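[1] quick check, what structure comes out for this input:
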Amino acid sequence: MGMLRTENAKMVGKLAVISVGMFAFGYVLIPIYKHICELTGINILSLSERQVPGNGVAGRDVKVPANTQVDKSRTITVEFDANARGPWDFKPAQRSLQVHPGELATVMYEFQNVQNRRMAAQAIPSYAPRQAAAHFNKLECFCFNQYVLEPGEKKQWPVAFVIDPRLSKDVTTITLSYTFFEVGGKTPPAPTEPTAALPAGVVPQGAGS
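    This is a model prediction of the structure:
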């Protein structure tokens, strides 16, 4: 009996260590991911994006940078993709859009927290081909901030962007993809009982503000 208790205690200890390790990994996942992306040059907000007016606060100062010329002789197909690292719904309102370089365009992304607990999350963008990142200027984007959603809550978030006319003419298609990560350590654990009521309706975020 004594040996059995000892083995059980060891097992409980191992499970506790694993649980703490998983929590810690989830908490630092986004900083680690961003650091890796900075080293590899993928899935990051490009320097040109950070320098565009309005990028600091989503939903404000959405305008085309001064002296931007619209090149109507070229058409770029922008494809939109969404990946969710967790049990929630995340998708673009449309799969593609054709724009001229220098033209302001907007696409909406839809998100719903289908869990029975609050959650905080943040989106990380990526681009294909890689060279397009330096020329894809986002003036407004939900990826600039972290968001907290209640159980069942729905949101629509805009992405307003301009493609730099200096983009190589060999590039005719750009894929903008977002991966949505839960931000560890910022939300309570799942309740033991299901949530009784869910918020209804789609609440736009950032539009018109």
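
[2] from now on I want contacts and neighbour counts done on CA atoms only, so please keep to that.
    Will do.

[3] strands along this protein, start to end?
    Taking DSSP state E as the test, the strands found in the chain are 76-85, 89-92, 96-99, 105-112, 119-128, 136-141, 147-149, 154-163, 173-182, 202-204.

[4] quick one: buried residues of the fourth one?
    Going back to what we said before, that points to strand 105-112. Ala105, Val107, Met108, Tyr109, Glu110, Phe111, Gln112 (16 or more other CA atoms under 10 Å).

[5] now show me the structure for the sequence below, then we'll compare the two:
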Amino acid sequence: MIKKNTLTPLLLAGIFVFMLGLSFAAVPLYDLFCRVTGFGGTTQISKEAPNIVLDKIVNVRLDTNVNSQLDWDFAVNEKTLDVKPGKVYKIKFNVENLGDQPSSAVASYNVSPSSFGQYFNKLGCFCFEKQTLKPGEKASYDLVFYLDPELVNDPKTKNIEDVTMSYTFFSSDYYKVEKNES
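    So this is what the prediction gives:
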């Protein structure tokens, strides 16, 4: 028989291990939840475009940003587009390293309003991939996407006419060593 003095530490250790396991599982489970539901403006990844194009027009505004730790210029060729659900669009983004050192960054995105994220389908994107530029180097990246025609059947999105797709480059040099000037 297990004594009460032994049971309490074993129970607490078990709870600790269980909670630790949940903390490691939380990120992938939340990511899966966002991708399935479009929660938080998470867009969808698609292999092919739909066979139908609707006459409805949605104004898509493309917003570009750079984190303050990064000396890059980031712009899109077309800031606004009139998009028809079901039609495939290709947008070109331009990036330049304005600094005097090579630097790396990763672009993340968000869709607003967030309820629209599940209908924004990417066929090709540079987001979440590490990009490295030498000093003064320029690069162009493409976004290929379409809006799922099903958006007109969703009461939360059927009347939306304006959507913002925001991209931000963040430095991927998280552990950059500062040089001491002595």
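
[6] ok so, going back, now render the buried residues of strand 105-112 of the first structure as TSV, adding distance to Ala93 of the first structure.
    Listed next are these as TSV, based on distance: CA to CA, whole Å:
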residue	distance to Ala93 of the first structure
Ala105	14
Val107	7
Met108	5
Tyr109	5
Glu110	6
Phe111	10
Gln112	13
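
[7] tell me which of those residues is nearest to Phe23 of the first structure?
    Comparing those against Phe23 of the first structure with CA to CA places Gln112 closest, at 23.2 Å.

[8] counterpart of that closest one over in the second structure?
    The alignment partner of Gln112 of the first structure in the second structure, by TM-score structural alignment, is Glu96.

[9] equivalent analysis for Asn145 of the first structure, please.
    Using TM-score structural alignment, Asn145 of the first structure lines up with Glu129 in the second structure.

[10] on that earlier part again, pick the most buried one from the strands of the first structure.
    strand 136-141 (a mean of 27; mean count of other CA atoms under 10 Å).

[11] strand 173-182 and that strand, what's the angle between them?
    Interaxial angle, strand 136-141 of the first structure versus strand 173-182 (axes from the mean of the first three to the mean of the last three CA atoms, to 10 degrees): 40 degrees.

[12] mean deviation, strand 136-141 of the first structure versus the second structure?
    Aligned to the second structure and superposed, strand 136-141 of the first structure gives a mean residue distance of 0.6 Å (mean CA distance after the TM-score superposition for the first structure).

[13] from Val203 of the first structure, how far out is whatever residue of the first structure lines up with Ala105 of the second structure?
    Ala105 of the second structure maps onto Ala121 in the first structure, with residues paired by TM-score structural alignment. Here Ala121 of the first structure is placed at a distance of 17 Å from Val203 of the first structure (CA to CA, to the nearest Å).

[14] what's the answer for Asn113 of the first structure, then?
    13 Å.

[15] okay, and the common contacts of the two?
    With contacts taken as CA atoms under 8 Å, 6 or more residues apart in numbering, Asn113 of the first structure and Val203 have Lys154 as neighbours in common.

[16] about what we covered before: measure the nearest residue to the match of Ala105 of the second structure once chain neighbours are set aside to Lys72 of the first structure for me?
    Excluding the flanking residues, the one nearest Ala121 of the first structure by CA to CA, 6 or more residues apart in numbering is Glu182, at 4.1 Å. Using CA to CA, Glu182 of the first structure is found at 40 Å from Lys72 of the first structure.

[17] now do the contacts for the most centrally placed residue in the first structure.
    Centroid-nearest residue in the first structure, with CA atoms, centre = their mean: Ala123, separated by 1.4 Å. Ala123 of the first structure makes contacts with Phe142, Cys143, Gln146, Tyr178, Thr179, Phe180, Phe181, as judged by CA under 8 Å, 6+ apart.

[18] Phe25 of the first structure: which of these is nearest?
    Nearest member of the contacts of Ala123 of the first structure to Phe25 of the first structure, counting by CA to CA, is Phe181, at 12.5 Å.

[19] so the closest one sits against Ala84, correct?
    Yes: assessed by CA atoms under 8 Å, Phe181 of the first structure is found in contact with Ala84 at 6.8 Å.

[20] so the match of Gln112 of the first structure touches Tyr141, yeah?
    No: counting by CA under 8 Å, Glu96 of the second structure stays clear of Tyr141, with 11.3 Å between them.

[21] got the strands of the first structure as JSON lines, with distance to Ile18 of the first structure columns?
    Output for these, formatted as JSON lines (distance: least, CA to CA, whole Å):
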{"stretch": "strand 76-85", "distance to Ile18 of the first structure": "20"}
{"stretch": "strand 89-92", "distance to Ile18 of the first structure": "28"}
{"stretch": "strand 96-99", "distance to Ile18 of the first structure": "42"}
{"stretch": "strand 105-112", "distance to Ile18 of the first structure": "30"}
{"stretch": "strand 119-128", "distance to Ile18 of the first structure": "22"}
{"stretch": "strand 136-141", "distance to Ile18 of the first structure": "36"}
{"stretch": "strand 147-149", "distance to Ile18 of the first structure": "27"}
{"stretch": "strand 154-163", "distance to Ile18 of the first structure": "33"}
{"stretch": "strand 173-182", "distance to Ile18 of the first structure": "19"}
{"stretch": "strand 202-204", "distance to Ile18 of the first structure": "38"}
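
[22] cool, thanks, talk later.
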